[in-house]
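Peer 1: Mind folding the following:
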Amino acid sequence: MDASQRQAVENLLRLSPIADELGELFAAAGFTLHLVGGSVRDALLGRLGNDLDFTTDARPAQIQRLLAPWADAVWDTGIAFGTVGASKRDAGTTWIIEITTFRADAYDGQSRNPEVTFGDSLDGDLVRRDFSINAMAVSVPDHDFTDPFGGLAALATGRLDTPAAPEQSFSDDPLRMLRAARFAAQLQVTPAPRVLAAMRQMAPQIQRITAERVRAELEKLLLGAAPRAGLTLLVDSGLAQFVLPELPALILERDEHHQHKDVYQHSLTVLEQAIAQEEDGPDLTLRLAALLHDVGKPATRRFESGGGVSFHHHEVVGAKLIRKRMRALKFPKQLTEDVANLTFLHLRFHGYSGGQWTDSAVRRYVTDAGPLLPWLHKLVRADSTTRNPRRRAALQRSYDSLEERIAELAAAEDLARVRPDLDGNAIMQLLDLPPGPLVGRAWKYLKELRLERGPLTRDEAEAELLAWAEREGING
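Peer 2: Just a heads-up that it's a prediction; the model follows:
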């Protein structure tokens, strides 16, 4: 450990004196305690949060007895796996602590859940961890650094490797292959050749993992600092074929007679351009929509006479594919609908060429987008990946114009809440109707009229409704 790295760990432990305090507590009881895994890695990267992970030779019941009088709260949610959790407030920070007994687990090769076996050595515990950058430890309170698998050097060079043979590591827990892609996105590390080879060979084993766990890793990957790197690794390793097959499907073969934009690379670029517009941190809705907005293209590609290529209605097909995939991965229902609807709407702007839309068309654009309008603005802007600077500037000016039109109409008409000028009660009173489907039809007519003409006065709305009722033969 060089001086700067030791300083990083020392700074961590100074910021969190409870680590040493906890170490002294365990030492007094005759046990060892080590800060371990992601806590050490993140300390070395200067990005530690308020979660601290420890490992110890104490057994779970002994850990509980030591923590009970010291911590503010203790929980045993993970005790079946040898983990005891606790929280402790210190110097204005609430630290979340997990302490796990040394492990020496055995796997059956069918499930990712091990047969939990407690070990008796730190090195034995570290060798079973997923990657060498997570297999470093710092003892407390004496701060001895343990790195038997070269995690420090791997971290310094951005190399992702496994403590044991990667084939054994991934056989024990196939989710670790997805974690490799996630770390590529979060930490900008590159898998060692043997790790990539093992991922390619063992990619089908990811099917042993539940959809919920796969989704959780995909979310973390997408919310990382460089998701393109993680997604590229998913595709290059073959994992994407099993967890997100719509992504590699975007790699469409092209020939010299039918040229079109590389849809796969285009989608990754749109993702990066969407990220560049984020204002309040990583936005999962925006990132998913940017990545998946063109997934309907492979199924809709048609070669036209004269060498052209078309993708008619790919937004409709894409929205259906997104719903199917996100449901299979157990994404929340609202998130699924939002991403699908953004995909369905993302081409609508291209009808705005030259600013020729009527006010009615602008109202419909806003109303159809509803609360998704801010995301739709960003997605449409990100979807411009042309290398022609003149065309790119023209597209941006056109969307600037549309946003200005929206703002002007919104100021005049409260576009955020486009509703009929008469509510259901007023409709029933005017037409002398009881509650029922006819009221819904009348409401829908007035809504369409509102979109077409903008706000009406009360007298105008009542006159229009009465005229409509007469045309429809509706008598109260």
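Peer 1: From now on I want contacts and neighbour counts done on CA atoms only, so please keep to that.
Peer 2: Will do.
Peer 1: if we look at stretch 228-248, which residues are touching it?
Peer 2: 178, 181-185, 188, 196-197, 199-200, 203-204, 206-207, 214, 221, 264, 268, 271-272, 292, 295, 325 (CA atoms under 8 Å, 6 or more residues apart in numbering).
Peer 1: and with 7 Å instead?
Peer 2: 181-182, 184-185, 196, 199-200, 203-204, 221, 268, 295 (CA atoms under 7 Å, 6 or more residues apart in numbering).
Peer 1: All the strands of this protein, residue numbers only.
Peer 2: Listed in chain order, the strands of the chain (DSSP state E) span 33-36, 51-56, 73-75, 83-90, 93-101, 137-139, 145-146, 159-160, 190-191, 302-303, 309-310.
Peer 1: what sits up against the last one?
Peer 2: Outside strand 309-310, the residues that touch it by CA under 7 Å, 6+ apart are 258, 260, 301-304.
Peer 1: Another sequence for comparison is provided below:
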Amino acid sequence: MSVDFEVWPEAIELGRLFAAQGYELSLVGGPVRDMLLHRRSHDLDFCTSARPEQFEPILRHWGRDGFWDMGRKFGTLGAMRRREDGTEVQAEITTYRSDTYDSDSRKPEVDYGDSLDGDLSRRDFTVNAMALRVPELEFVDPFGGAADLAKGLLRTPVDPYQSFEDDPLRMMRAVRFVAQLGFRIEAGTAEAISDMAERIGIVSAERVRDELVKLMRSDRPREGVEALVDSGLADIVLPEVPALRLEIDEHHRHKDVFEHSLEVLDRAVKLETGPDGPVPAPDTVLRLAALLHDIGKPRTRRYEPGGKVSFHHHDAVGAKMTRKRLKALHFDRHTIDDVSELVNMHLRFHGYVDEPWTDSAVRRYVKDSGHLYERLNRLTRADATTQNKRKAMQFSAAMDEMEQRVRELKEREDFEAIRPDVNGNEIIEILGIKPGPLVGKAYKHMLEYRLDNGPVEHETAVAELHRWFGEQLSR
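Peer 2: Presented below is the predicted three-dimensional model:
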């Protein structure tokens, strides 16, 4: 089968270079899939009949702007070149493979194969098991990937149980593709994932985390999370999320927390900004916080007199649970801190609706949220999912008012660097005391005074410091 659409000139050039040496070369996987979807990519994956030591000189010649061989033991070498317009094209080339797997590990014993069809049979899904021979542009599709692509269907090229036995991470890739491509998982493949979900436990936390991040940063994170939960994989890798599916009692005394969390995720995505805005899309921290903000509810649920249901302190409990889970998934420290703090603060604004804050409280909100201020406001807005239009309008108006007050206060004060009007050295000098815990207490009091009163004259701040110190001496 031949193809009529535009193909990367760099791919054709490489194909001619390999053919001149008597080697086969084919574009494979994602680039072919994306080409059929009319999506362009600057990262090209190839497979070849040549061994790494045979094609290395060809690739080095082609990739005049960069070369790497970290995957040499797996038969993979890579190179890069820059176009005249400054864009980069990266190519990774792998020798035909016919891998065997140890049942206790997803790391294959690499065996070189001898055919393109054999190499394609070891791919994760049929939509990634298509190839385009270059330079002749022959389309190769032994497992019906093009038909599955047209149907939006994810299916393994071989028996799914064998495929997931060989590499359990493919199960995570399936739910990630649901989120990225909007595909559905074929029934037999979905059944195999559900039956084998526990096998994901042999995959490293870093690999699972990377797939989860790609899912969350996709165009359809909600669909990906639903697939993750429905498959049973979430029970292993993110159990706090399926635990949100609290049973709904006959009197509907509380919302379905799982569905609410998905709605908050949807709404948070819509509140992200363009690249020049304060929360550029896709924002991993905001999206994770939206998904996890209520995970403390199952542990804090209480049935109160009168049939009401409460979740007291679920924000603080949820923040601790979030930190523990993200650590287990080996997220970086900054992501762990930021997501956990957003979960911890997601209820902070709610009292403003009934009684607008003083300037002092507004300053504290901005100070406490710090660099998370814009994300926190978006999480708070996304969390207001009430169907009561009057309450929704009141909440939105209150958020608008608070944000306007912050803008006005920022015109008068440097919120990014709120400090006491006297620093630690001045406290020591003014009070005539030695460095120690008392200086720390004084500094903390003066910071609270600054937050309560805004910037004041130096003499006023000194007077307040003396007043506070006198109280300490009289105790």
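Peer 1: How close are the two chains, by TM-score?
Peer 2: Here the TM-score for the pair of chains, by TM-score structural alignment, normalised by the length of the second structure, is 0.96; 467 aligned residues with a CA RMSD of 1.5 Å.
Peer 1: Would you convert the strands of the first structure into a markdown table that also reports distance to Val317 of the first structure and mean neighbour count?
Peer 2: Formatted as a markdown table, these follow (distance: least, CA to CA, whole Å; neighbours: other CA atoms under 10 Å):
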| stretch | distance to Val317 of the first structure | mean neighbour count |
| --- | --- | --- |
| strand 33-36 | 47 | 26 |
| strand 51-56 | 43 | 22 |
| strand 73-75 | 47 | 16 |
| strand 83-90 | 46 | 18 |
| strand 93-101 | 45 | 20 |
| strand 137-139 | 50 | 23 |
| strand 145-146 | 53 | 18 |
| strand 159-160 | 38 | 23 |
| strand 190-191 | 35 | 21 |
| strand 302-303 | 14 | 14 |
| strand 309-310 | 14 | 15 |
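Peer 1: I'd like to know which of these is closest to Arg364 of the first structure.
Peer 2: The minimum distance between Arg364 of the first structure and the strands of the first structure falls on strand 309-310, with 26.0 Å, by CA to CA.
Peer 1: What's the average distance for the closest one when superposed on the second structure?
Peer 2: Following superposition, strand 309-310 of the first structure is found to deviate from the second structure by 0.4 Å on average (mean CA distance after the TM-score superposition for the first structure).
Peer 1: From the chain's centroid, how far away is that strand?
Peer 2: 31 Å (CA atoms, centre = their mean, to the nearest Å).
Peer 1: Over to stretch 110-118 of the second structure?
Peer 2: 35 Å.
Peer 1: which bit of the first structure covers that stretch?
Peer 2: Stretch 110-118 of the second structure corresponds to residues 116-124 of the first structure when matched by TM-score structural alignment.
Peer 1: Now do the contacts for whichever residue in the second structure pairs up with Ile209 of the first structure.
Peer 2: Aligning on TM-score structural alignment places Ile209 of the first structure opposite Val203 in the second structure. Residues near Val203 of the second structure by CA under 7 Å, 6+ apart: 106, 169.
Peer 1: Please report how far Val203 of the second structure lies from Ile193 of the second structure.
Peer 2: 14 Å (CA to CA, to the nearest Å).
Peer 1: quick revisit: what would the strands of the first structure look like in TSV with distance to Arg287 of the first structure?
Peer 2: Shown next, in TSV, are these (distance: least, CA to CA, whole Å):
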stretch	distance to Arg287 of the first structure
strand 33-36	32
strand 51-56	26
strand 73-75	35
strand 83-90	33
strand 93-101	29
strand 137-139	35
strand 145-146	38
strand 159-160	25
strand 190-191	22
strand 302-303	28
strand 309-310	25
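Peer 1: for those, which one sits closest to Ser121 of the first structure?
Peer 2: strand 51-56 (8.8 Å).
Peer 1: The closest one corresponds to what range in the second structure?
Peer 2: Going by TM-score structural alignment: strand 51-56 of the first structure matches residues 43-48.
Peer 1: And the contacts of that stretch?
Peer 2: Counting by CA under 7 Å, 6+ apart, 23-29, 31, 89-96 sit against stretch 43-48 of the second structure.
Peer 1: Mean distance of the longest helix anywhere in the first structure to its aligned residues in the second structure, please.
Peer 2: For the first structure, the longest helix by residue count, based on DSSP state H, is helix 389-413. Aligned to the second structure and superposed, helix 389-413 of the first structure gives a mean residue distance of 1.5 Å (mean CA distance after the TM-score superposition for the first structure).
Peer 1: contacting residues for Asp111 of the second structure?
Peer 2: 97-99.
Peer 1: which residues in the stretch 201-350 of the second structure form helices?
Peer 2: Taking DSSP state H, counting those that start in this stretch, the helices of the stretch 201-350 of the second structure run over residues 205-216, 221-230, 234-237, 257-270, 284-292, 297-300, 314-328, 333-345.
Peer 1: Same list (these) but as TSV, adding distance to Lys444 of the second structure and mean neighbour count.
Peer 2: Below are the helices of the stretch 201-350 of the second structure laid out as TSV (distance: least, CA to CA, whole Å; neighbours: other CA under 10 Å):
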stretch	distance to Lys444 of the second structure	mean neighbour count
helix 205-216	39	19
helix 221-230	42	23
helix 234-237	41	19
helix 257-270	35	21
helix 284-292	30	25
helix 297-300	32	17
helix 314-328	23	20
helix 333-345	21	21
